[in-house]
Each structure stands twice: as C-alpha cells, then as structure tokens.
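Undergrad: just a sequence and a predicted model for now, questions to come.
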Amino acid sequence: MHKVMIIDDEPIIVEGLRRSVAWDKFGCEVVACAYNGAEGRQLIIEHRPDIIFLDICMPEMDGLSMVAALKSEYSDMQIAVLTGFRDFEYAKTAINLGVCRFLLKPSNMDEIEEAIAFMVSRIHDNSNPEDGGRLNENKDSEKPVSEDSFHEKETHEEAAGNFIVRKALEYMGEHYNEKLMLAEVSEKIYVSQWHLSKLLNKETGQNFSELLNGIRVRKAQELLKNPSYRIADVADMVGFGEVNHFSKVFKKINGLSPNEFRNKIS
C-alpha cells in the first residue's frame, strides 16, 4: 500500500479527504494527518509517505520552502498542493519545484482522484524502470517514459536545491548579527542539517561557517566606513562576539586587518 499524508490547517478538509476518498481503489492508505507545517515535517520524517496532499498557505509556514525541502530531500515523494491561494506565479514555481498537481479549493472528487491516480502512476514509473516505464504509452515519443521521468526528476531536484540554498542565504543575510547556527537555518527551511550542509557545499563550494563569515565580513566592511564605530563595536554589530576572532576572520578573507582596511579606505 502506498502511504499518504494530509497536511492542512482546516480540519474539515483533512477529514473530508481522509474519509471521502476510496483510497483502497488506488492501493493507498492515509497513515497520518497534520494541521501545521512543523507537525507535518515531523510526521513526514516518521512515516516517510509516498504521497502528500499539502496546503501551502498555512499560518507560520513558507509553503514553497516546504515543497522545495521535500522534493530535494525526498525526491520520489509525490506532492499535490490543495490550496485556496490563487496566484499563477506561485503555482508555476510550485510546479517547477516538482509538485504533481496544484488544486484550488474547493476541488471536486474527480480532480482529487485524477491527482491520486497520476501520483500512483508516477510511483510505479519510478519503481519499475525495467518495464520501460510505459504506464502512459506515447507512440509519438522515441524515449521511454522512464527516461523522461528521470530527467524531469533531476530537473526538479536541481530547482529545489537551488531554491533551498537561496532561502538559506536570505535567512543568513537577515540574521547574520545573531548567534546563528546551522540547526536554526535548517529548521526554518524544513530540511535536515546534513542535507542543508550538503546543498550549500554543492551550490557554493563553501560550508555554513564560511558562508556566514563571508556575509558578516561584507557587512563589517560597510560599517568600517563610519569612523565613529570602534573595531569592537563593528565586531559585535555583525555577530562576532569576540574582537580577536573577528579580526582573524576578517584578515583571512580580505588579506587586511580591520584597522588596515579602515586606513586604506579613509
């Protein structure tokens, strides 16, 4: 049986989907339901569902980041978005990240069942490459569906990875002056620390500490233009608690100490 999860902050939607759909007909069973993104993330880790129905417009949740995280970390997971958010660009981004269906509330049963059937066919396609992947035979195509699906999967994974890295760097750029840890950033964008670390390295060639130090030093360069700030003040303002450590990192990146840099630009 294919494992299904439903994540929506409206209990009536969750119960309606769970009870109204003839899941057995598709070889599926609902293994868990969640009512917010944080709870959903924990249950996904616990149950590793094959299919997810996800509302991406819930309080305190970045829906696109959640989608990107799931498609990057669990690339075979099939996701259908069920939302009342009617925005073409938002829908386009979600589909580019690998969402199978973008369903607007209220959706009728035909739309929901078509989405389930499509996601189940995708699961079979991914798990049975030896049959040529021809669950949906296309006589005009010279390539087997499985090859197309493989390249499509790679494209979605790459898009999801890029999205996650961009979101991580944005968050670091907004919170660089705090005591920022990899665990906090990964939690905000719904991926594991290990996966975020791998993506940052792959996309930028640098680890988390190097990227954060780079952001802090660039901010420090701007602040050093103001002679009223002491070096210790600048170090504290950009998130370095200890001035000697700040000076060491600054010189490693710039080839100049903070004082030398200030003298050069003054």
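TA: Nice, I can see it.
Undergrad: okay, CA-based contacts and neighbour counts for the rest of this
TA: Will do.
Undergrad: can I assume E187 sits in a helix?
TA: Yes - counting by DSSP: H, G, I helix; E, B strand; the rest coil, E187 is located in a helix.
Undergrad: and the nearest residue to it once chain neighbours are set aside, what does it touch?
TA: In this structure, E187 finds its nearest non-sequential neighbour in Q193, 8.0 Å apart by C-alpha to C-alpha, 6 or more residues apart in numbering. Q193 is in contact with 182-183, 186-187, counting by C-alpha atoms under 8 Å, 6 or more residues apart in numbering.
Undergrad: filter these down to the buried ones, PyMOL style.
TA: In PyMOL, this line selects whichever of the contacts of Q193 come out buried by 16 or more other C-alpha atoms under 10 Å:
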select buried, resi 182+186
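Undergrad: can you give me the helices for this protein?
TA: Ranges of helices within the chain are 11-20, 37-47, 63-73, 88-96, 109-127, 145-175, 182-188, 193-204, 208-223, 231-237, 243-254, 258-265, based on DSSP state H.
Undergrad: who does the first one touch, helix- and strand-wise?
TA: Pointing back at helix 11-20 there. If you count contacts as 3 or more C-alpha pairs under 8 Å, 6 or more residues apart in numbering; DSSP states H and E, helix 11-20 packs onto strand 2-7.
Undergrad: the strand it packs on to helix 11-20, inter-axis angle?
TA: Here the directions of strand 2-7 and helix 11-20 differ by 160 degrees (axes from the mean of the first three to the mean of the last three C-alpha atoms, to 10 degrees).
Undergrad: what's the angle from strand 2-7 to helix 109-127?
TA: 130 degrees.
Undergrad: with adjacent residues omitted, what lies nearest to N162?
TA: In space, N162 is closest to E203, 7.4 Å off (C-alpha to C-alpha, 6+ apart).
Undergrad: wait, that neighbour sits on I164?
TA: No - applying C-alpha atoms under 8 Å, one finds E203 not in contact with I164, separated by 10.2 Å.
Undergrad: take this one as well and set it beside the first:
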Amino acid sequence: MYKLLIAEDVKLVRETLALSIDWERLGIELVGVAKNGEEALEWLKHDPPDLLLTDIGMPKRNGLELIEAFRACKPDIRCIILSGLNEFEFARQAIKLQVMEYIMKPIDPEEIEQVFSKITAEMHREREERRGIELLEQGLKDRLPNLANALPTVEWTGSLKKKKLVEQAIQVIRESYSRKELTLSDVADEVGLSEKYVNALVKEVTGMTINHWIVMLRMEEAARMLKDPANRIYEICDRIGYADQDHFRETFKKQFGLTPTDYRNNYL
C-alpha cells in the first residue's frame, strides 16, 4: 500500500476526496487529511507519505511551498496538484517541481481515480525494478568476496589447478579494474597464460569472460559510490576506469536497467 496525504483547505472538498474515492482499491492508504500547509508539514516529522495531493491556494504555506518542503525531505514523493487557479505561472512552477499531475477543480472523482491508478502502476513498476537491482547487488556481494566458494565443482582432470588459475586472474582484475587501459592482454600477462586460453578458462569456470568481469566489478563499485551523494558522477566515472561519461552511463544502464542519476535518486 502507498501512503497518501491530502492537503486541502475547503472542508467540503476534503471530505469528498476522503470519502468518494475507494483509495484501498487503488492500493493506497489515506493516512491523513490536512486543512492547511502547516498541518500537512507535521507529517514530515513522523511519517512522510509516498503521495501528496495538495491544493495550491492554502493558508499557512501554499501547495507549491508544501511540495518543495516535502521533496527536500523525501525526493521520490509523488506530488499531484488540485486547484481552481487556472494560471500559467502555477503550472510552470508545478512542472519545475516535477509535479506528476495538475488537476483542475471542480473535482471529478473518476478523473482522480484514473490519475492515481496510473501513478501507482508506475510506482509499482519502479519498486519491482528496485527489487531486481537489490537482488542483483546481493548476488554480486555474495559472489565477489569469496570467489573460491562461489566457483562450481568441475569434473575434469586438473580442475583444482584450473580453479586456482581462475582465482588468480580474477584477483588481478579486482586489483586493476579501475585502470582505464586494463585489457584482456594485461590479465593474461599477469597470470602467464595466453589471452585466448585464460579467457576461455575464466568463462568455463565462472560463466563470464574477463571483459564481463571487468565491467561487473566496475559497475558494482559505481553502484556503491552512487549511494554517497558526495561522490559526483563524473568523478565516479573516472575512478572506475571510464574516460567517457556517455559510455559509462550506457554501460551502467545496461547492467542495472537505470542510468546512474536515476539509480542515485532511487537510493537517496
């Protein structure tokens, strides 16, 4: 269930919004109805909602000020404006604040249901994507710290020697993946094997080529660094071995399904 807060200064409109719409059917829990901006801000102190439906022309903080305050506390909140003020300036400010919808009064419960149905469907998709990313990250964390335990048991003669060679190759990659010029040739030289043989061996034992390992380790480090807002994206790009930010962005999106910026926004 997604939590919704309604902020509306007109009592009749508040009651209509609260009682005429089947919020539960939409997967929404109506956690509160505030009669002005100040009252709505109290929710930030104990239980910030996932959704905010707010009028613009309210006393004690108007709707746009309210949205700005809620976004500062919870950047991923979905904000919907409900207003009879059909003025371009308000709409322009709403767009700047990334308001999802701008609904005009008089209210139409059917229209509001359609709007929220669309928004919750999008939120559900994003939640599932985040869940998938978390599972992928957990899988990487489980797999990377102890490669020896993660490697499958193999049947061929000399398997222990092959396993140790693979561990050695992966260790080289771990220590060097941030180098912009790191190549398959460098890894092969470090372990004293031909490029073709070491690459085939690593893929046989781990299911991934050496280039895949380089990319995976770089992307895992990028994901970790993105969770700290002090790390700028161009700095992350440089520190994990990418000279081109566009290349980094496309590679990251291919790995995680999100751009670095979107990934960061989802975790802050």
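TA: All right, it came through fine. This is a predicted model, so every value here is computed, not measured.
Undergrad: care to give me the TM-score?
TA: The TM-score (TM-score structural alignment, normalised by the length of structure 1) is 0.48; 147 aligned residues with a C-alpha RMSD of 3.0 Å.
Undergrad: before we move on, the earlier item: format the helices of structure 1 as a markdown table; extra columns: distance to V30 of structure 1.
TA: As requested, these are exported to a markdown table (distance: least, C-alpha to C-alpha, whole Å):
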| stretch | distance to V30 of structure 1 |
| --- | --- |
| helix 11-20 | 7 |
| helix 37-47 | 11 |
| helix 63-73 | 18 |
| helix 88-96 | 23 |
| helix 109-127 | 12 |
| helix 145-175 | 25 |
| helix 182-188 | 26 |
| helix 193-204 | 27 |
| helix 208-223 | 37 |
| helix 231-237 | 49 |
| helix 243-254 | 51 |
| helix 258-265 | 58 |
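Undergrad: and those helices: which comes nearest F102 of structure 1?
TA: helix 88-96 (6.6 Å; C-alpha to C-alpha).
Undergrad: elements contacting the closest one?
TA: So helix 88-96 of structure 1, by 3+ C-alpha pairs under 8 Å, 6+ apart, packs with helix 63-73, strand 101-104.
Undergrad: check which residues of that helix are buried.
TA: 91, 93-96.
Undergrad: which one of these is nearest to E222 of structure 1?
TA: Distances from E222 of structure 1 to the buried residues of helix 88-96 of structure 1, taken by C-alpha to C-alpha, are shortest for T93, at 34.3 Å.
Undergrad: if we can go back for a sec, for A80 of structure 1, find the nearest of the helices of structure 1.
TA: helix 109-127 (7.1 Å).
Undergrad: just to revisit the earlier point, what's the closest of the helices of structure 1 to C28 of structure 1?
TA: Closest to C28 of structure 1 of the helices of structure 1, according to C-alpha to C-alpha: helix 109-127, at 8.6 Å.
Undergrad: so which elements touch that closest one?
TA: Packing contacts for helix 109-127 of structure 1, counted by 3+ C-alpha pairs under 8 Å, 6+ apart, involve strand 78-83, strand 101-104, helix 145-175.
Undergrad: what's the most buried one of the helices of structure 1?
TA: helix 63-73 (a mean of 24; mean count of other C-alpha atoms under 10 Å).
Undergrad: that one versus helix 145-175: what angle between them?
TA: Going by the same axes, to 10 degrees, helix 63-73 of structure 1 makes 130 degrees with helix 145-175.
Undergrad: so which residues of structure 2 form strands?
TA: 2-7, 28-34, 51-55, 78-83, 101-104 (DSSP state E).
Undergrad: packing partners for the first one?
TA: Contact here means 3+ C-alpha pairs under 8 Å, 6+ apart; on that basis strand 2-7 of structure 2 packs against strand 28-34, helix 37-46, strand 51-55.
Undergrad: got these as a markdown table, with distance to K161 of structure 2 columns?
TA: Formatted as a markdown table, those follow (distance: least, C-alpha to C-alpha, whole Å):
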| stretch | distance to K161 of structure 2 |
| --- | --- |
| strand 28-34 | 57 |
| helix 37-46 | 58 |
| strand 51-55 | 57 |
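Undergrad: quick check: longest helix of structure 2.
TA: helix 109-143.
Undergrad: that older thread, could you export the strands of structure 2 as CSV, including distance to T120 of structure 2 and mean neighbour count?
TA: CSV is the format used below for these (distance: least, C-alpha to C-alpha, whole Å; neighbours: other C-alpha atoms under 10 Å):
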stretch, distance to T120 of structure 2, mean neighbour count
strand 2-7, 8, 22
strand 28-34, 8, 17
strand 51-55, 9, 25
strand 78-83, 9, 24
strand 101-104, 13, 18
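Undergrad: can you count the residues close to the nearest residue to L66 of structure 2 once chain neighbours are set aside?
TA: Using C-alpha to C-alpha, 6+ apart and skipping residues adjacent in sequence, the residue nearest L66 of structure 2 is G37, 6.2 Å away. Residues lying near G37 of structure 2 (other C-alpha atoms under 10 Å) number 25.
Undergrad: can you check the one 4 residues further on too?
TA: When neighbours are counted by other C-alpha under 10 Å, L41 of structure 2 registers 18.
Undergrad: ok, the nearest residue to it once chain neighbours are set aside to I214 of structure 2 distance?
TA: Counting by C-alpha to C-alpha, 6+ apart, L41 of structure 2 lies nearest to L66, which is 7.2 Å off, once chain neighbours are set aside. From L66 of structure 2 across to I214 of structure 2, the span is 45 Å (C-alpha to C-alpha, to the nearest Å).
Undergrad: compare neighbour counts for these two and give me the winner.
TA: A direct count of neighbours by other C-alpha under 10 Å for L66 of structure 2 and I214 places L66 higher, at 24 against 21.
Undergrad: got the contact list for the more buried one?
TA: 37, 40-41 are the contacts of L66 of structure 2 under C-alpha under 8 Å, 6+ apart.
Undergrad: quick check: the gap between the residue nearest to L66 of structure 2 and R14 of structure 2.
TA: Going from G37 of structure 2 to R14 of structure 2 by C-alpha to C-alpha gives 14 Å.
Undergrad: residues shared between the contacts of those two?
TA: A7.
Undergrad: in the longest helix of structure 2, what counts as buried?
TA: 112-113, 115-117, 119-120, 123, 130, 133, 137.
Undergrad: strand 2-7 and that one, what's the angle between them?
TA: 140 degrees.
Undergrad: fine by me, we can end here.
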